[in-house]
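Novice: all I have is the shape, not the residue letters:
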């Protein structure tokens, strides 16, 4: 089969399209013929090297895929040959065929097209950062950083669907603001003075939930506009820098800083993700959330797709088709 292989860490040009052996499922796995896969920023970081979830080269990147079950491991039940599924892959997803543990393979409802469910990592992350980690309550205010990105564009919609009040997004490029508003954001801000603007919009009260995939200085300033009893959810560090804060406001104002990683759940508590996937599929079926697709590439164009993601000029999800 054909796949994209990171032969050595470095720039997008190190993504090589080549022939690799077909994978064989273990007893608890399924083999899926891929119809599409999606890019996640974790793929870029893994390719560069030094990322926590990365593997030493050579490796196939990618976290999730959509496709059709082609083979079943000896112990697999509840799935059947020819069934359309969305999966978190056991290995990389940038390939014509992928492996997935059966516990991380989810049948796709007939009325949902492949593209609608293609951003599995982003959809699960958006939902769980708002609910499990963020404990979002009806009418609470939400600040979503990187609101035009794969997770952010879904989180804006989900926040509204889950009953949030004021939803604010931040973007690095003002050209993306209109797209974020169309997704349901009440306000869209740049990063330069977002903390001051948030306080102004909330009459100095701050926001109840902040979703932060950027970290660094964005995290530091976010703490300045987090309301008493508010929850700051950190699920990435796209800036490449760690954030920092004083602990005194946490107990004095009952604030919380919470970490979240879909990858950690996949590895440590995979069965817990199924209710989230089912809830997200229900939102998709009801038309309350939609995946924003920013670009589509052939699998062999993975380097171009990575270059676009690194440029920070993309919106929504970037998809790869074998």
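Specialist: Yep, it's here. Note that the structure is predicted; figures quoted are calculated from it, not measured.
Novice: going forward, measure contacts between C-alpha atoms and count neighbours the same way
Specialist: Fine.
Novice: okay, and the residue positioned nearest the centre of the chain sits in which element?
Specialist: Centroid-nearest residue in the chain, with C-alpha atoms, centre = their mean: residue 122, separated by 2.4 Å. Element membership of residue 122 [criterion: DSSP states H and E] is helix 120-128.
Novice: dropping in the other structure now:
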């Protein structure tokens, strides 16, 4: 029996029959190191299936499921496979069985089993979610999977009420910060507690959390003192030994919700998180403890829900989009990196260096004119990335419809509207976005020490020439040093020979003197 309870059904790389259309894709060649991740051309399916949609991808969202697949926490029996659980783009074609989507519309695509990290994808209709006109693609990919999981945990599984107490492990992560924002929409009476790295405490408190603890703290006793009885909802993402802590925190009839593959694995403390294969640990929850706790213990599997209840999942995504359009929740971008630098993006997540979404871009959305939204009625949320400033929710990019399509016509109508600059917000040029990405890449110098094999910046011709000159100079210096070392060695050898000769001469003289003394003694 396999130790891993999670399986991956990611699409395998197809073999071309005849002249293929090769699409750049992120391919995993086997479980293991980052070297197993490759960007290569992979044949695209020729015809769109009846229940599928073909999408031109603009942005991809990185999630921990991508790293779980690399590590083998999520198992794949066949290789190579195409990675990716989240992307956003424009519809190029729809199958004959799809009647509610049209070419030119923008959609968010979610597929937990992978297959979405490509320039073009074929996706089942049930895995596609139409974007509101006032939302950009970057905002959609930031909101998508994180807020869907958070909403399901709190409102569907957790049945959260307006005076509940909630405890979230790793509250500074993508799902954790989404939970803070969603919980705060019910008002100030909801108490939100959690754990996070100390460097992220202020950020999470600003979002609306009431108290944040470090992972290493003995927070159980403190929480039970501050909030007698414990928490109504506990979100467990660590699993293993932490399940015992979670059970202690729960009120009678409380809800313990286990999310993510991390809740079933242990990572060695002596290495950077996620850099080595973890060991499974599901032995710390006995049937007796479950019976004695008088609480509800459950899990969450998004892919199964999308397959079994697609309309339910779609209605939840629409609710989350509506909350964003009314400014009750905000997007959080940490960095946008080129599609080809997927390994760099995953490494950022592995080191827990990000405080928002890590995004891969294939192509930038053209300018969109922002549509005025509902007034803000809840506490404002912090925004980390320079691509998503609180005062600058201007849409960075827009849908790129083909000539004559509805997407292009609607975009032109919006651009001709009479809204003032103050209503529209500040817009950013694609060139500015690219410059910002370059600036953000400069901040990765510290990570080069952890991952020396990774090159973070592409050098221009001048830098290459300068480096070449430096290398030549270093080689010349090394040559001179080698020659000096050889001369020193020769001198040392000569000195040793002279010393040996002197010693031999001294020995001979001593022997002669001894012989003379013996002769004199005999005489």
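Specialist: Sure, I can see it. Treat the numbers as computed from the prediction; the structure is a model and nothing was measured.
Novice: got a TM-score for the two of them?
Specialist: Put the two chains on top of each other and the TM-score (TM-score structural alignment, normalised by the length of the first structure) is 0.93; 319 aligned residues with a C-alpha RMSD of 1.9 Å.
Novice: what packs against the helix holding residue 122 of the first structure?
Specialist: Where contact means 3 or more C-alpha pairs under 8 Å, 6 or more residues apart in numbering; DSSP states H and E, helix 120-128 of the first structure is packed against strand 64-72, strand 84-88, helix 150-161, helix 262-268, helix 273-285.
Novice: residue contacts, the counterpart of the residue nearest to the centre of the first structure in the second structure?
Specialist: Alignment note: residue 122 of the first structure maps to residue 146 in the second structure; criterion TM-score structural alignment. Contacts for residue 146 of the second structure (C-alpha atoms under 8 Å, 6 or more residues apart in numbering) come out as 174-175, 178.
Novice: over to residue 184 of the first structure?
Specialist: For residue 184 of the first structure, the contacting residues are 156-157, 160, 167, by C-alpha under 8 Å, 6+ apart.
Novice: any chance of TSV for the residues you listed, columns distance to residue 236 of the first structure?
Specialist: As requested, the contacts of residue 184 of the first structure are exported to TSV (distance: C-alpha to C-alpha, whole Å):
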residue	distance to residue 236 of the first structure
156	17
157	20
160	22
167	20
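Novice: measure how far stretch 23-39 of the first structure is from the centre of its chain, please.
Specialist: Distance of stretch 23-39 of the first structure from the chain centroid (C-alpha atoms, centre = their mean, to the nearest Å) equals 19 Å.
Novice: before we move on, what about stretch 343-363 of the second structure?
Specialist: Between the centre of stretch 343-363 of the second structure and the centre of its chain there are 4 Å (C-alpha atoms, centre = their mean).
Novice: next one: stretch 56-73 of the second structure
Specialist: Worked out by C-alpha atoms, centre = their mean, stretch 56-73 of the second structure lies 7 Å from the chain centre.
Novice: start and end of it, how far apart?
Specialist: Its first and final residues considered, stretch 56-73 of the second structure spans 30 Å by C-alpha to C-alpha, to the nearest Å.
Novice: do stretch 79-89 of the first structure as well
Specialist: This stretch, stretch 79-89 of the first structure, spans 16 Å end to end (C-alpha to C-alpha).
Novice: next one: stretch 92-100 of the second structure
Specialist: Across stretch 92-100 of the second structure, first to last residue, C-alpha to C-alpha, it's 14 Å.
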